[in-house]
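Asker: here is a sequence with its predicted model. Questions after.
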Amino acid sequence: MAALLCFSCCHCLAAVFLSISSVIALVHGDVHSFNIGHEMERKQVGSCDFFQGSWVFDDSFEPLYDSSSCPFIGGGFDCQKNGRLDRSYLQYRWQPAGCELPRFNGIDFLEKYRDKKILFVGDSLSNNMWRSLICMLHSAVPKSSYQFGSKGQLSFFSLQDYGISVNWLKNGFLVDMAYEQIGKVLKLDSISTGNLWLGADVLIFNSYHWWTHSGHLQSWDYFQYGTNTVKEMDHMEAYKIAMTTWANWVDNNIDPSKTRVFFQGVAAVHINAKEWGDPIHKDCSKQTEPLKGSTYPGPPVPGEAILKTVLSKMAKPVYLLDITLLTQLRKDGHPSVYAGGGPKFVDCSHWCLAGVPDTWNQLLYAALVQ
């Protein structure tokens, strides 16, 4: 009998959720407040596209937290602790074309989402964004008591004074991965653990990077879709099928009057410096400034178009945090050799904290509270 790989401890996680829920009250927003928020989201997107713009150096701009004062960053994202000496990458702010992006206000965020539950579901890029957000909230109320930890695939953070929980559930594919006699099977049309996503006031999903893996980095042996089990297929076609499965789950299970759904979007990687016309460097190493302007000279990210197509066909509202362009321009924002794995380990996929993910949360804040 197949046993779920990614969530074999489903009952254990459910118990953790219940334990946390016993401490943190979950009070859903009413229909009226959600509909007003949704209308304003559409109006804001129509009047100004937050996701088109450029990075502007501002010597008066400082991150909302310092990596040395946030206890939640984790070794791989703490570039300063791992030896990065330059700090100019921390003083670039995202400037949308034609409007201003609201400055993140942690106190306002906490007051508006008092007694709410926010859940990130996704891969390590989701973890990157989650840790950024809890650092931003902690820095707003540094004297408030908090709970922070993990159990199985669930990592949790809560501020007791505000009754808010901000959790991350690791799930890189969103669809099921199962052990079978033939090996690890990625089931493109199956989601059996979606009950763990229910009950949140805000859901922020993410899935893309694991789908691009191949060779020794690939974490599955077979794809399964319907009655077909195959050793190999086009990974982007598999991604499209899986995201359609996820979209159908949201359409069938989410009540928009109680839960607002976001998709984190596809973050760029910088593993080939030729994409931005750099003949000297190989990848993101030794990059100290963003690309200028508001266009990326390299090829598009295939997952971006696929995701937008899937979202456009959904019946329920999902807000896309369309971070692809703003990350494409930030070749300087990765840990590179400052990920804590030694000088031979270069990380051009994740992002330094403080850094670029703080802007993702600024965009999330703009969508949630405006």
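Answerer: Everything's here; your move. Numbers count the residues shown, from 1 in each chain.
Asker: use CA for all of it now, contacts and neighbours both
Answerer: Fine.
Asker: isn't residue 350 up against residue 334?
Answerer: Yes: the pair residue 350 and residue 334 qualifies as a contact (CA atoms under 8 Å) at a distance of 5.7 Å.
Asker: tell me where the chain has helices.
Answerer: 10-23, 31-47, 106-112, 124-140, 235-253, 302-312, 324-328, 356-369 (DSSP state H).
Asker: so how far is the first one from its chain's centroid?
Answerer: Okay, so that is helix 10-23. Averaged C-alpha coordinates place helix 10-23 at 22 Å from its chain's average position (CA atoms, centre = their mean, to the nearest Å).
Asker: what about residue 350 and residue 334, which has more around it?
Answerer: Neighbour comparison, residue 350 and residue 334: the larger count goes to residue 334, with 29 against 25 (by other CA atoms under 10 Å).
Asker: got a list of what the closest residue in space to residue 64 that isn't next to it in sequence touches?
Answerer: Counting by CA to CA, 6 or more residues apart in numbering, residue 64 lies nearest to residue 136, which is 6.1 Å off, once chain neighbours are set aside. Applying CA atoms under 8 Å, 6 or more residues apart in numbering, one finds that residue 136 lies in contact with 64, 65, 106, 358.
Asker: top of those by neighbour count?
Answerer: Of all those, the highest neighbour tally under other CA under 10 Å goes to residue 358, namely 26 neighbours.
Asker: wait, doesn't that one sit right on residue 133?
Answerer: Yes: distance between residue 358 and residue 133: 7.0 Å, which falls inside the contact criterion (CA under 8 Å).
Asker: the strands in this structure, which residues?
Answerer: Taking DSSP state E to define them, one finds strands in the chain at 3-4, 53-57, 92-96, 117-122, 146-151, 154-159, 164-170, 176-180, 183-187, 202-205, 222-225, 228-230, 260-263, 318-320.
Asker: count the residues that sit near residue 259.
Answerer: Using other CA under 10 Å, residue 259 is surrounded by 21 other residues.
Asker: pasting the second one now:
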Amino acid sequence: MAKAFPREKYANLKYGRLVSSIAISVVLLTVFVTWDSWMLLSRPSNSIIPIYFYGAADVSSDLDAFVSQEGDDHVAKVDHDDEHESEVEVSAEEVIDQSADNSGCDLYNGEWYYDSEGPLYTNNTCPILSQTQNCQGNGRPDKEYENWRWRPFNCELPKFNATKFLELMSGKTITFVGDSVARNQMESLLCILWQVEVPQNKGNRRMQRWHFRSKSVTILRFWSAWLVHHTTEPFSYVPDGITKLHLDVPDETFMELAPKSDVLVFSNGHWFPKQSVYLLNNKIVGTQGYTLPVKHHQSLKITDTEAYKISTETALAAMATHSNYSGLTIVTSFSPDHYEKGAWNTGGSCTGKVRPLLPGQVVEYEYTNIMHDKQETGFYQATKRLTNRSKLKLMDITEAFKYRHDGHPGPYRNPDPNKITKRGRNGLPPPQDCLHWCMPGPVDTWNEIMLEIIRQEFEGNKKSAL
């Protein structure tokens, strides 16, 4: 017969096992907490944890609400469930993107898309466009280039609303200053506005002036290819007939009336490769296309691109410091050309380009990039000198318009039926225009962007609702 086990000893054994179990549980819990803490602190910096600490204020509050609703158990899942962690990270990024949308719109980062509705005017409904930009009137056979529109990635860029423009500019004057590219943009604006109201021509040989009576809106244009004072009179050892540019003196042709404008639009740069001599403080500091006597070469430090930067700063600073100017100055960035296999006068061509380039197809032109960078530098230098109540805005169209090799007149720059085949004495074909823009065409987008800039300044920086 088995010997009975004493009850007292059984109770003591049971009590000992209980104590041992509790001790083991405490040890295991300590190990678990230590391990979990180490894993939390050693977690990679790109995990969900840093979002709580480094995210924007709205992100933190959003996640705090998420945690309080779901409880501690769900927080543990966020730490250890990678799939759910990714979902939370995307949600946080979306909050950040929404915050960025509210802070403004990047009008210059986007894509070209085909709009079947077409342009707001035709070459037959705008009586004032220059013949050299009247591509359809000059016999261009394709029309697809008229239908491509620019679409920013993170906001809307509506079609130009002529009525809205006239309302915003009621009682105001907008002035275009620059070379023939500035004229190209101004004529585009006039062609669009012409569809809702025919303006009065009050201009003269010195300046173009158009007036829209319904809202008392005036559009002016001054020719100023360099934006600084220039003369062909003899200077020192440089004879008569050579253009001299005083890079530190703004052009008086626009300084007289431009300060009375409410909106100024500058657009230039394409005359700097032409023959000229550069001066600073009435001293010759550089040349372009002209050779000085050898003994004077050591003083030449300013190139045509550097002269562009200095002249840009000079002209913009003159407006930014003018005591009687409080308007909005918009600088249209350097307009890219698309000459292939030569320059405008050496057989360069853009014939046969019928649609925009695709991403990865753009051929970078070093000169275009340098001129854009120099202009941008001059612009930002001028902003540092701002002393009046005016505003400076850079309308940076250069990168987007590198894709529009299809938008130039090319050989269709006049109605001559022999324009494509007729060659000169040197055997080269007639010059093409791969710099200016057909109308209707891509240049109309410049005015869509310009209108959005004006709207933001006059109505406040909010997403477009035109």
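Answerer: Right, received. Where do you want to start? Given the structure is predicted, the values throughout are model-derived calculations rather than measurements.
Asker: quick check: TM-score for this pair?
Answerer: Here the TM-score for the pair of chains, by TM-score structural alignment, normalised by the length of structure 1, is 0.78; 312 aligned residues with a CA RMSD of 2.4 Å.
Asker: to which residue of structure 2 is the residue nearest to residue 64 of structure 1 aligned?
Answerer: Matched to structure 2 by TM-score structural alignment, residue 136 of structure 1 sits across from residue 192.
Asker: ok, residue 81 of structure 1 next?
Answerer: Alignment note: residue 81 of structure 1 maps to residue 137 in structure 2; criterion TM-score structural alignment.
Asker: correct me, but its match touches residue 123?
Answerer: Yes: the pair residue 137 of structure 2 and residue 123 passes the contact test of CA under 8 Å, sitting 6.9 Å apart.
Asker: can you tell me the centre-most residue of structure 1?
Answerer: For structure 1, residue 126 is the residue whose C-alpha lies nearest the centre (CA atoms, centre = their mean; 3.2 Å).
Asker: ok, back up a step: list the ones among the contacts of residue 136 of structure 1 that structure 2 also has?
Answerer: When these are mapped onto structure 2 through the alignment and contacts are counted by both residues aligned by TM-score structural alignment, their matches' CA atoms under 8 Å, the preserved ones are 64, 65, 106.
Asker: can you tell me which of those residues is closest to residue 140 of structure 1?
Answerer: Of all those, the one with the least separation from residue 140 of structure 1 (CA to CA) is residue 106, at 5.1 Å.
Asker: residue contacts, that closest one?
Answerer: For residue 106 of structure 1, counting by CA under 8 Å, 6+ apart, the contacting residues are 136, 137, 139, 140, 141.
Asker: the same query, at a cut-off of 10 Å, please.
Answerer: For residue 106 of structure 1, the residues meeting the contact criterion (CA atoms under 10 Å, 6 or more residues apart in numbering) are 64, 112, 133, 134, 135, 136, 137, 138, 139, 140, 141, 365.
Asker: will you turn those into a markdown table that also has distance to residue 340 of structure 1?
Answerer: Conversion of those to a markdown table gives the following (distance: CA to CA, whole Å):
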| residue | distance to residue 340 of structure 1 |
| --- | --- |
| 64 | 23 |
| 112 | 37 |
| 133 | 22 |
| 134 | 21 |
| 135 | 20 |
| 136 | 23 |
| 137 | 25 |
| 138 | 24 |
| 139 | 24 |
| 140 | 28 |
| 141 | 29 |
| 365 | 30 |
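Asker: residue 12 of structure 1: which of the residues you listed is nearest?
Answerer: For the contacts of residue 106 of structure 1, the residue nearest residue 12 of structure 1 by CA to CA is residue 134; the value is 23.9 Å.
Asker: correct me, but that closest one touches residue 110?
Answerer: No: no contact is recorded between residue 134 of structure 1 and residue 110 when judged using CA atoms under 10 Å, the distance being 11.0 Å.
Asker: tell me, what's touching these two both at once?
Answerer: With the criterion set as CA under 10 Å, 6+ apart, the overlap between the contacts of residue 134 of structure 1 and residue 110 is 140, 159.
Asker: which one's more surrounded, these two?
Answerer: A count of neighbours by other CA under 10 Å puts residue 134 above the other of residue 134 of structure 1 and residue 110, at 25 against 19.
Asker: distance-wise, check that one relative to residue 123 of structure 1.
Answerer: With distances defined as CA to CA, to the nearest Å, the gap from residue 134 of structure 1 to residue 123 of structure 1 amounts to 17 Å.
Asker: same thing with residue 266 of structure 1?
Answerer: Computed with CA to CA, the distance linking residue 266 of structure 1 and residue 123 of structure 1 is 11 Å.
Asker: do the same with residue 283 of structure 1
Answerer: Here residue 283 of structure 1 is placed at a distance of 22 Å from residue 123 of structure 1 (CA to CA).
Asker: check residue 255 of structure 1 too.
Answerer: Taken as CA to CA, the spacing of residue 255 of structure 1 relative to residue 123 of structure 1 amounts to 24 Å.
Asker: name the residues contacting each of residue 358 and residue 133 of structure 1.
Answerer: The overlap between the contact sets of residue 358 of structure 1 and residue 133 (CA under 10 Å, 6+ apart) consists of residue 364.
Asker: excluding its backbone neighbours, what's nearest residue 66 of structure 1?
Answerer: Distances taken as CA to CA, 6+ apart place residue 354 nearest to residue 66 of structure 1, at 6.7 Å, with adjacent residues excluded.
Asker: surely the one you found is in contact with residue 72?
Answerer: No: Residue 354 of structure 1 is beyond contact range of residue 72, at 11.3 Å (criterion: CA under 10 Å).
Asker: so which of the two has more stuff around it?
Answerer: A direct count of neighbours by other CA under 10 Å for residue 354 of structure 1 and residue 72 places residue 354 higher, at 28 against 18.
Asker: what residue of structure 2 matches up with that one?
Answerer: Under TM-score structural alignment, residue 354 of structure 1 pairs with residue 440 in structure 2.
Asker: OK, contacts around the nearest residue to residue 234 of structure 2 once chain neighbours are set aside?
Answerer: Using CA to CA, 6+ apart and skipping the chain neighbours, the partner closest in space to residue 234 of structure 2 is residue 240 (4.3 Å). If you count contacts by CA under 10 Å, 6+ apart, residue 240 of structure 2 has them with 231, 232, 233, 234.
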